[in-house]
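**Student:** How does the following fold in three dimensions:
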Amino acid sequence: MELAKGVAESFGVFAIFDVETVSRSPAITPFVTQTLYSIPLELRRAACDRDRLKAESARKEMARIISAALLA
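**Tutor:** Got it, this is the predicted structure:
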């Protein structure tokens, strides 16, 4: 839980633009935290796997999920 919050807070330098509204941290921190929680546990475990290819693939899939959520 703390890790997700810390990762979400690291997005503080970013902003999400929605027509005339600009959302910056802390406005996007809860959204990013929720997105991180939505990543399946199996995928999070795979991202830490000793098999480098498996871990890299899992991290890329996690990045895709996060990017898609931010762009949605």
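
**Student:** contacts and neighbour counts: CA atoms only from here.
**Tutor:** Will do.

**Student:** Show me where the protein has its strands.
**Tutor:** Ranges of strands in the chain, per DSSP state E, are 15-18, 21-24.

**Student:** Please name every helix or strand in contact with the first one.
**Tutor:** Counting contacts by 3 or more CA pairs under 8 Å, 6 or more residues apart in numbering; DSSP states H and E, strand 15-18 is packed against strand 21-24.

**Student:** Return the distance of the strand it packs on from the chain's centre.
**Tutor:** 18 Å (CA atoms, centre = their mean, to the nearest Å).

**Student:** mind listing the helices for the chain?
**Tutor:** Taking DSSP state H, the helices of the chain run over residues 2-9, 29-37, 41-46, 52-71.

**Student:** Quick check: the gap between residue 8 and residue 60.
**Tutor:** Plainly put, residue 8 is 17 Å away from residue 60 if you go by CA to CA, to the nearest Å.

**Student:** One more sequence to fold, the one below, so I can look at both together:
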Amino acid sequence: MPFANVKVPAGTLTPESKKKLQDAVVDAFTGVYGDRARSNTLVILEEVHDDGWCLGGTILNQDVLGRS
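**Tutor:** Take a look at the predicted model:
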């Protein structure tokens, strides 16, 4: 069973855009494995809250990323 765990910043996607992203991941696996993979592909979309990311020892948050 193909499996993808996609992590995105919390609060950045609407329910519609989450569905679009999940469908795109399923389509990508199907493009590689063929149609047999479509019904067996598991996609978990995890929303990571501010300060839940770290890059090179630096906590990534709104202040560091410059977004509001």
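
**Student:** Quantify their similarity with the TM-score.
**Tutor:** Here the TM-score for the pair of chains, by TM-score structural alignment, normalised by the length of the second structure, is 0.36; 36 aligned residues with a CA RMSD of 2.7 Å.

**Student:** hmm, back to that, will you turn the helices of the first structure into TSV that also has mean neighbour count and distance to residue 16 of the first structure?
**Tutor:** Below are the helices of the first structure laid out as TSV (neighbours: other CA atoms under 10 Å; distance: least, CA to CA, whole Å):
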stretch	mean neighbour count	distance to residue 16 of the first structure
helix 2-9	14	13
helix 29-37	18	11
helix 41-46	14	25
helix 52-71	14	8
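
**Student:** Can you lay out these as JSON lines showing distance to residue 18 of the first structure?
**Tutor:** Formatted as JSON lines, those follow (distance: least, CA to CA, whole Å):
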{"stretch": "helix 2-9", "distance to residue 18 of the first structure": "19"}
{"stretch": "helix 29-37", "distance to residue 18 of the first structure": "14"}
{"stretch": "helix 41-46", "distance to residue 18 of the first structure": "30"}
{"stretch": "helix 52-71", "distance to residue 18 of the first structure": "10"}
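
**Student:** Nearest to residue 17 of the first structure among those helices would be which one?
**Tutor:** helix 52-71 (9.9 Å; CA to CA).

**Student:** residue contacts, residue 44 of the first structure?
**Tutor:** Taking CA atoms under 8 Å, 6 or more residues apart in numbering as the contact definition, residue 44 of the first structure lies against 58, 62.

**Student:** Check which helices and strands the helix or strand containing residue 28 of the second structure sits against.
**Tutor:** Residue 28 of the second structure belongs to helix 15-33 when assigned by DSSP states H and E. Applying 3+ CA pairs under 8 Å, 6+ apart, one finds that helix 15-33 of the second structure contacts strand 42-48.
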